[in-house]
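1. Test case, fold it:
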Amino acid sequence: MNKLKNLDFNMLVLYVLLTFFVIPRDLQQEFSVVFIIGFFLINIIYVSINDIEIKIKKIDILLYSLSGVICIVILIISPYTTVFTISTFVFLIIAHMSISKKHYISKQYLNRIIYIMCLVSIIIQLILGRYNTINGKISLSIIGDKNFSGVVIILFFMYCSKNKFFLGEILSVFFILILDSRASLLTLVLFLVVKLFKNTIYVLLQRFRLNKIYKLFILMFIITVSISYIWVYKVAIDGVKEYQQGLNDTSNKMRFVANIYAIDLLKNNKEKLIFYGYDNDFKDIFGIYDYEIDLHRRFMGVRLVQPHNSILNINIRSGIIFSLLYFYILSRIIDKLYTKDNLEYILPYLFSTLFLHELLNRKFLVFWLILLCLPSNKVFFTKKYKIKM
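-> This next block holds a predicted model:
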């Protein structure tokens, strides 16, 4: 069973490396389909050849069965597409099969190869990203958006931090400054703060009984709703500044207005959205289009965009029941890795999910989970030697 989980983890690492650092943007969907098919085929063949007995907890069987039934119901009754919801559920299963408390990249030289490969890819992508970015003056060419590019570099920074690749950490900070992504810069600052005050923060989390990830998810949702209403009705009421001219600018107002619009949809259409969401058709419901920004629906004085909060985004696209099950199952997976050592890798990333969508599902999720699985490469200094553990 351990060998199978190691195999699955290695396949997931390969998927992340190819998805974020090799495969062009136009081929991402096709590659994901090939990976999913290959992943399950290899598992079936490996289990058959080695006659492995798979042990699953009863609670996991119940939760995944319920989620599977909900997916079938969505397929039958939803008038909208179901690609987003089904792929989100499939990657949740893959994460469950692959993730355990600690995984080691077996050879140190492989770690260095991965590090160099990612670093070279990031540099090349930033050079190419000057000419084909969708959002911002520069981005990773495979991603096309400066904010999501920032998330990739933050995750690379975390990988360097765990493996004590100091040059990679310094270059990551430089890359984030080049991208000019406020969310990524804030996440980086939060990482350093949590690392510096880890002991105190850990004690506070235990004292307030925030020792389970699902409790953090609930708190995050409450914070999202509260900040959205406070920002729109209190902070932005006297007017906003131009894009990136301050915190109270049009960009932030659009994000919070989109959250309020999504919350209103969930309240006013709960009879439908309790069973299924708008999936990839949400852009038609929101009146937002990739090909013409000027035609976007306007709401509360600004251009409408999709909900940028990861939890809210999944709710509006997959329905309430599925989302509740999804986040509870996901919390059980992350709980295995929710340790004091991982605190600076968990809290800042969860913070970034408050302002960016799709960080808690599919490819970004598995990238983050892989990092949480990796042990920290602790360095001890003596008078003559540097020893890595």
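
2. only C-alpha atoms for contact and neighbour calcs from this point on.
-> Noted.

3. where along the stretch 51-200 of the chain do the helices fall?
-> Counting by DSSP state H, counting those that start in this stretch, the stretch 51-200 of the chain has helices at residues 58-77, 83-98, 108-128, 146-163, 166-179, 182-196, 198-207.

4. Of all the residues in the last one, which ones are buried?
-> Residues of helix 198-207 classed as buried: 198, 201, 202 (neighbour count, 16 or more other C-alpha atoms under 10 Å).

5. next structured bit after that helix?
-> Counting by DSSP states H and E, the next helix or strand C-terminal to helix 198-207 is helix 213-230.

6. List the buried residues of that following helix.
-> 213, 214, 216, 217, 220, 221, 224, 225, 227, 228.

7. Next: stretch 250-260.
-> Using 16+ other C-alpha under 10 Å as the test for burial, stretch 250-260 gives 250, 251, 252, 253, 254, 255, 256, 257, 258, 259, 260.

8. can you tell me which two in the buried residues of helix 213-230 are farthest apart?
-> 213 and 228 (22.3 Å; C-alpha to C-alpha).

9. One more sequence to fold, the one below, so I can look at both together:
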Amino acid sequence: MVMSTAWQVVEYPDGEVLGEQFALTEMELPDVADGHVLVRNTWTSVDPGLRLRLRPSAPSGYFAAFPLRRPMDGILTVGVIEQSRAEGFPVGSCVWHSYGWRSHAVVDPGKAAMNGLASLRVLDLKRAPAQAYLGPLGGMGLTAYAGLHVIDALDGAGTLWVSAAAGAVGSLVCQIAKFSGLRVVASAGTDEKVAWLRNDIGVDAAFNWRAGPLEESLRAVAPEGLDFYFDNVGGTHLEAALEAMNNNGRVSLCGSISDYEREAVGPRNLFLATSKNLTLRGFRGSAHAPLLDIMQERLAPWLADGRLAYRESIYEGLESAPAALADMMAGRTVGKTMIRI
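-> Purely as a prediction, here's the structure:
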């Protein structure tokens, strides 16, 4: 008999994420059947999108809301196989799968998870350390790469603004775009994050969006206007981007974190998408799983030789997961947020 420690949602947050909305429980796992493996999880992801699932119903078309008082599935996680009855998945292999925020999981390699992105997969630790597969070589890297891909910004010229640029996705977007030849301007919510974006990420310009009127700050770093915008924030940020976009500009709609814990705001100037002939392209990284191998082939050498700057906000122990999510939503983390179990 194998026991797993797992987080459950006991109450949907109304506003900010708090620890009492979760419960850490013990559950007995089933025996490992033919074709299945037992994984001891070592790292588990913390992502803004989890907040969308902490509701009675998630947005239409998105991953389902977390059911109350049941283990939280659909969270990318890295671990080590301890028992295996599945060909091609030997004991001791490092893998990823979708049964996160728990200590152990029995996984069926034949079951597609998260649109195929998080199906059981053996990871190449010669290419990168295990936790990198939760960041630049995993879902975060795929989201960054796919978001630029869908607006044809990977091979071209122009100016790109990235909001929430010090986050796991935003910081990768900035660097992929720079390596692709774009001029990149970035915004974040603290001076420390802005300094990191300038000095380590290497963006062309960066600003603290809290330090002054957003449209004025954006105009100061992009007086010629924007050709592309990668939106992680929504609300007033998207509104400012629409104002600054050049004719025929393209917007990648990745996230709307400003709306995740409060009532949605704006944009009030959406007609600019019509008058400026703009393209607003919503996307989800997991919907572009066929790009995963291409993304890894492109980013892995940059990561290995140090060209790709990458920061992690690591929380120790499974018990820290709700606090990590709360800190990330409040903007207190930098780069990829994850739990070392």
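
10. Please state their TM-score.
-> For these two chains in superposition, a TM-score of 0.28 is obtained (TM-score structural alignment, normalised by the length of the second structure); 176 aligned residues with a C-alpha RMSD of 7.3 Å.

11. Among the buried residues of stretch 250-260 of the first structure, name the ones in helices.
-> Among those, DSSP state H puts 250, 251, 252, 253, 254, 255, 256, 257, 258, 259, 260 in helices.

12. Hmm, the first one is touching residue 302, no?
-> Yes. Proximity of residue 250 of the first structure to residue 302 meets the contact threshold set by C-alpha atoms under 8 Å, at 7.5 Å.

13. Now do the strands in the stretch 251-389 of the first structure.
-> Ranges of strands within the stretch 251-389 of the first structure are 298-299, 302-303, 379-381, 386-388, based on DSSP state E, counting those that start in this stretch.

14. would you turn these into CSV with distance to residue 368 of the first structure and mean neighbour count?
-> Conversion of the strands of the stretch 251-389 of the first structure to CSV gives the following (distance: least, C-alpha to C-alpha, whole Å; neighbours: other C-alpha atoms under 10 Å):
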stretch, distance to residue 368 of the first structure, mean neighbour count
strand 298-299, 34, 15
strand 302-303, 31, 18
strand 379-381, 23, 10
strand 386-388, 23, 11
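
15. closest to residue 154 of the first structure out of those?
-> Closest of these to residue 154 of the first structure is strand 379-381, at 21.7 Å (criterion: C-alpha to C-alpha).

16. in terms of contact count, name the helices or strands touching the closest one.
-> Where contact means 3 or more C-alpha pairs under 8 Å, 6 or more residues apart in numbering; DSSP states H and E, strand 379-381 of the first structure is packed against strand 386-388.

17. ok, the buried residues of helix 198-207 of the first structure vs residue 388 of the first structure, which is closest?
-> Nearest to residue 388 of the first structure among those, with distances taken as C-alpha to C-alpha, is residue 198, at 21.7 Å.

18. Hmm, the closest one is touching residue 345, no?
-> No. The criterion here is C-alpha under 8 Å, and residue 198 of the first structure misses it with residue 345 at 11.0 Å.

19. so which of the strands of the stretch 251-389 of the first structure comes closest to residue 320 of the first structure?
-> strand 298-299 (23.6 Å).

20. ok, back up a step: mean neighbour count, the helices of the stretch 51-200 of the first structure: which tops it?
-> helix 146-163 (a mean of 23; mean count of other C-alpha atoms under 10 Å).

21. The helices of the stretch 51-200 of the first structure into a markdown table, with extra columns for distance to residue 272 of the first structure?
-> Putting those into a markdown table (distance: least, C-alpha to C-alpha, whole Å) gives the following:
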| stretch | distance to residue 272 of the first structure |
| --- | --- |
| helix 58-77 | 10 |
| helix 83-98 | 15 |
| helix 108-128 | 42 |
| helix 146-163 | 31 |
| helix 166-179 | 40 |
| helix 182-196 | 33 |
| helix 198-207 | 37 |
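
22. how close does residue 219 of the first structure get to residue 150 of the first structure?
-> Noted for residue 219 of the first structure: a distance of 25 Å to residue 150 of the first structure, by C-alpha to C-alpha, to the nearest Å.

23. which residues sit in contact with residue 302 of the first structure?
-> Counting by C-alpha atoms under 8 Å, 6 or more residues apart in numbering, residue 302 of the first structure makes contact with 250, 253, 254, 257.

24. how close does the second one get to residue 229 of the first structure?
-> Which is residue 253 of the first structure. 10 Å.

25. Rebuild the buried residues of stretch 250-260 of the first structure as TSV, extending it with distance to residue 29 of the first structure.
-> Below are those laid out as TSV (distance: C-alpha to C-alpha, whole Å):
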residue	distance to residue 29 of the first structure
250	32
251	28
252	30
253	31
254	28
255	26
256	29
257	30
258	26
259	27
260	30
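
26. Closest to residue 127 of the first structure out of those residues?
-> Nearest to residue 127 of the first structure among those: residue 251, at 25.8 Å, using C-alpha to C-alpha.

27. Of all the helix elements in the first structure, which one is longest?
-> The first structure, longest helix under DSSP H: helix 28-50.

28. buried sites along that helix?
-> By 16+ other C-alpha under 10 Å, the buried positions in helix 28-50 of the first structure come out as 28, 31, 32, 35, 39, 43.

29. how about residue 174 of the second structure, secondary structure?
-> helix (DSSP: H, G, I helix; E, B strand; the rest coil).

30. go on, the one 10 residues further on?
-> For residue 184 of the second structure, the secondary structure call by three-state DSSP comes out as strand.

31. Now it: closest residue in space that isn't a chain neighbour?
-> residue 160 (4.9 Å; C-alpha to C-alpha, 6 or more residues apart in numbering).

32. what helix or strand is the one you found on?
-> strand 159-162.

33. for that strand, packing partners?
-> Strand 159-162 of the second structure packs on helix 168-179, strand 183-188, strand 226-231, going by 3+ C-alpha pairs under 8 Å, 6+ apart.

34. How about residue 316 of the second structure, nearest residue that isn't a chain neighbour?
-> Closest to residue 316 of the second structure by C-alpha to C-alpha, 6+ apart is residue 340, at 5.1 Å.

35. Run a quick neighbour tally on that neighbour.
-> As a burial measure, residue 340 of the second structure scores 17 neighbours (other C-alpha atoms under 10 Å).

36. Please tell me how far it sits from residue 241 of the second structure.
-> 37 Å.

37. sorry, back to before: can I get the buried residues of helix 198-207 of the first structure in TSV including distance to residue 13 of the first structure?
-> Shown next, in TSV, are the buried residues of helix 198-207 of the first structure (distance: C-alpha to C-alpha, whole Å):
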residue	distance to residue 13 of the first structure
198	28
201	30
202	29
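
38. For residue 108 of the first structure, state which of the residues you listed is nearest.
-> Among those, and counting by C-alpha to C-alpha, the member closest to residue 108 of the first structure is residue 198, at 27.5 Å.
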